[in-house]
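[1] sequence unknown, structure follows:
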């Protein structure tokens, strides 16, 4: 089933904004309802168009203004885009309350997988950043893991390395690494063992007998 999504693209760089808008508009189920180059214009579009999701540049001028609109009863989900994997920048961006963070260096498949996941189930704090940066940022812990993340962590608890997990689940090793980065963020931990211990304690996965 194709996920239906009304989308706003907010970025201060015109060529990037227009290119990303065109890329999104070409995807089945995605309708770009507006573009913005600063925080105030983004807020105006949110209130007028009621989008399902906003792709928001972490360095957008006036990005803090979006925080107010995000607290309104009918608020869009936010995906924070960053050109620089800077932990301090990402931590400041958390005050806006995004559902996801993704590097502008990510592939189109990563971006659209993220969009469809968030729009379909509202999964908060989906992260596509390097593990080093993700571990430095103090994201709010949600304690919620997707079914796939639980599968990954259950295999990790059995001592599987990333390559073995990837082989078992028929996915790329890079995909496993991104799942682990998401898990660390959601559980508020910084290592595989901490993630396993925390998940077992929270009864998210089964302990090893």
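    Looks like it arrived, so ask away. A quick note: this is a predicted structure, and the numbers were derived from the prediction, not measured.
[2] Every contact and neighbour count from this point should use C-alpha atoms.
    OK.
[3] Residue 120 against residue 5, yeah?
    No: if you go by CA atoms under 8 Å, residue 120 and residue 5 don't touch, sitting 9.3 Å apart.
[4] higher neighbour count, these two?
    residue 5 (19 against 13; other CA atoms under 10 Å).
[5] now that one, nearest residue through space, not along the chain?
    Distances taken as CA to CA, 6 or more residues apart in numbering place residue 30 nearest to residue 5, at 4.8 Å, with adjacent residues excluded.
[6] Now that that neighbour has come up, it's in contact with residue 8, right?
    No: at 10.3 Å, residue 30 does not count as touching residue 8 under the criterion of CA under 8 Å.
[7] The structure to be compared is supplied as follows:
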């Protein structure tokens, strides 16, 4: 069964270029293109795609608002497209429910891989820039609350009390950016076991994916910005 994709970008050449690359791949079908956020939301509502590639900055309804609506209304996975490797708007996109983001100069193979990864239920957490964005956002604080000092993190929240000790450690390692294989090596268990731990973490904390898990870990004091283990 093909992965159904909608590509939304106000620049026609960028949009059609991404669509052409993806449509040429086995098992991927671009079902629509959109030139702004409103068109993107409409396409998702009509066609129920698996993945939406969504530009951050577009006229009218921008990518952030479109991501918020799509993630609230559907199970479609959203990947933000940006020209910048550090873009404040991406912070809001992560909270809106986006599964990650790509730079517009992404390589062809990485674009295809990203679509397959998010369609499979994972998130674009591997690039270090994503971890930096999450850590920096939490350090600065969300717009609706004052920033907290990174040197004085809160104690782990009661929300995390539903996790077992192993699940909590899994969440901590996710927030440090480790892959399932790296976590398996750390625990000396199989990747299948790690996948079960990750699934339990997401289920118990009512999180969409690994990106949301990382945000949760930072917000609730399980890790602090700049903590990469060692």
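    Sure thing, it's come through. Since we're looking at a predicted model, the values are computed, not measured.
[8] Residue 30 and residue 8 of structure 1: which has the busier surroundings?
    Neighbours per residue (other CA under 10 Å) separate residue 30 of structure 1 from residue 8, with residue 8 holding more: 27 against 20.
[9] Spell out the secondary structure type for the more buried one.
    strand (DSSP: H, G, I helix; E, B strand; the rest coil).
[10] Translate it into the numbering of structure 2.
    Taking TM-score structural alignment, residue 8 of structure 1 has residue 6 as its aligned residue in structure 2.
[11] just the strands in structure 2 please.
    Here structure 2 has its strands, by DSSP state E, at 3-8, 28-34, 51-55, 77-82, 101-103.
[12] Packed most tightly, which of those would that be?
    Highest mean neighbour count of the strands of structure 2: strand 51-55, a mean of 29 (counted as mean count of other CA atoms under 10 Å).
[13] so that strand corresponds to what in structure 1?
    Strand 51-55 of structure 2 corresponds to residues 53-57 in structure 1, going by TM-score structural alignment.
[14] residue closest to the middle of structure 1?
    For structure 1, the residue sitting closest to the mean C-alpha position, by CA atoms, centre = their mean, is residue 100 at 2.4 Å.
[15] Wait, that one touches residue 93, no?
    No: in this structure, residue 100 of structure 1 is not within contact of residue 93 by CA under 8 Å, at 10.7 Å.
[16] Check how far the match of strand 51-55 of structure 2 sits from its aligned residues in structure 2, on average.
    When structure 2 is overlaid, stretch 53-57 of structure 1 sits 0.4 Å from its aligned residues on average, using mean CA distance after the TM-score superposition for structure 1.
[17] hmm, who's touching that stretch?
    Stretch 53-57 of structure 1 has contacts (CA atoms under 8 Å, 6 or more residues apart in numbering) with 5-12, 76-82, 119.
[18] what about the helices in structure 2?
    Here structure 2 has its helices, by DSSP state H, at 12-23, 37-47, 63-73, 88-96, 108-119, 128-140, 165-175, 180-187, 191-204, 210-219.
[19] before we move on, the earlier item: between residue 100 and residue 93 of structure 1, what contacts are shared?
    Residues within reach of residue 100 of structure 1 and of residue 93 at once, by CA under 8 Å, 6+ apart, are residue 80.
[20] Deepest-packed of the helices of structure 2, please.
    With a mean of 23, the top stretch among the helices of structure 2 by mean neighbour count (mean count of other CA under 10 Å) is helix 210-219.
[21] Residues contacting it, please?
    Identification of contacts with helix 210-219 of structure 2 by CA under 8 Å, 6+ apart yields 94-95, 97, 99-100, 122-125, 134-135, 138, 171-172, 174-175, 201-202, 207, 223-225.
[22] same deal with stretch 31-45 of structure 2?
    Here stretch 31-45 of structure 2 has contacts from 4-12, 15-16, 19, 47, 49, 52, 54, 58-63, 65-66, 69-70, 76, using CA under 8 Å, 6+ apart.
[23] can you check stretch 71-91 of structure 2 too?
    Contacts of stretch 71-91 of structure 2 (CA under 8 Å, 6+ apart): 44, 48-57, 63-64, 67, 70, 93, 96-105, 118-119, 129, 133-134, 137.
[24] The nearest residue to residue 10 of structure 2 once chain neighbours are set aside: neighbour count?
    Among residues not flanking residue 10 of structure 2 along the chain, residue 35 sits closest, at 4.4 Å (CA to CA, 6+ apart). By the criterion of other CA under 10 Å, residue 35 of structure 2 has 18 neighbours.
[25] Please report the distance of the aligned partner of residue 35 of structure 2 in structure 1 from residue 179 of structure 1.
    The alignment partner of residue 35 of structure 2 in structure 1, by TM-score structural alignment, is residue 37. Taking CA to CA, to the nearest Å as the measure, residue 37 of structure 1 falls 32 Å from residue 179 of structure 1.
[26] Same check on residue 79 of structure 1?
    For residue 79 of structure 1, the distance to residue 179 of structure 1 - CA to CA - is 17 Å.
[27] Kindly report the same for residue 163 of structure 1.
    To residue 179 of structure 1, residue 163 of structure 1 is 13 Å away according to CA to CA.
[28] More neighbours: these two, which one.
    When residue 163 of structure 1 and residue 179 are compared for neighbours, residue 179 comes out ahead with 22 against 14, by other CA under 10 Å.
[29] just checking, that one touches residue 152?
    Yes: at 7.4 Å, residue 179 of structure 1 counts as touching residue 152 under the criterion of CA under 8 Å.
[30] Right, I'll call it a day here.
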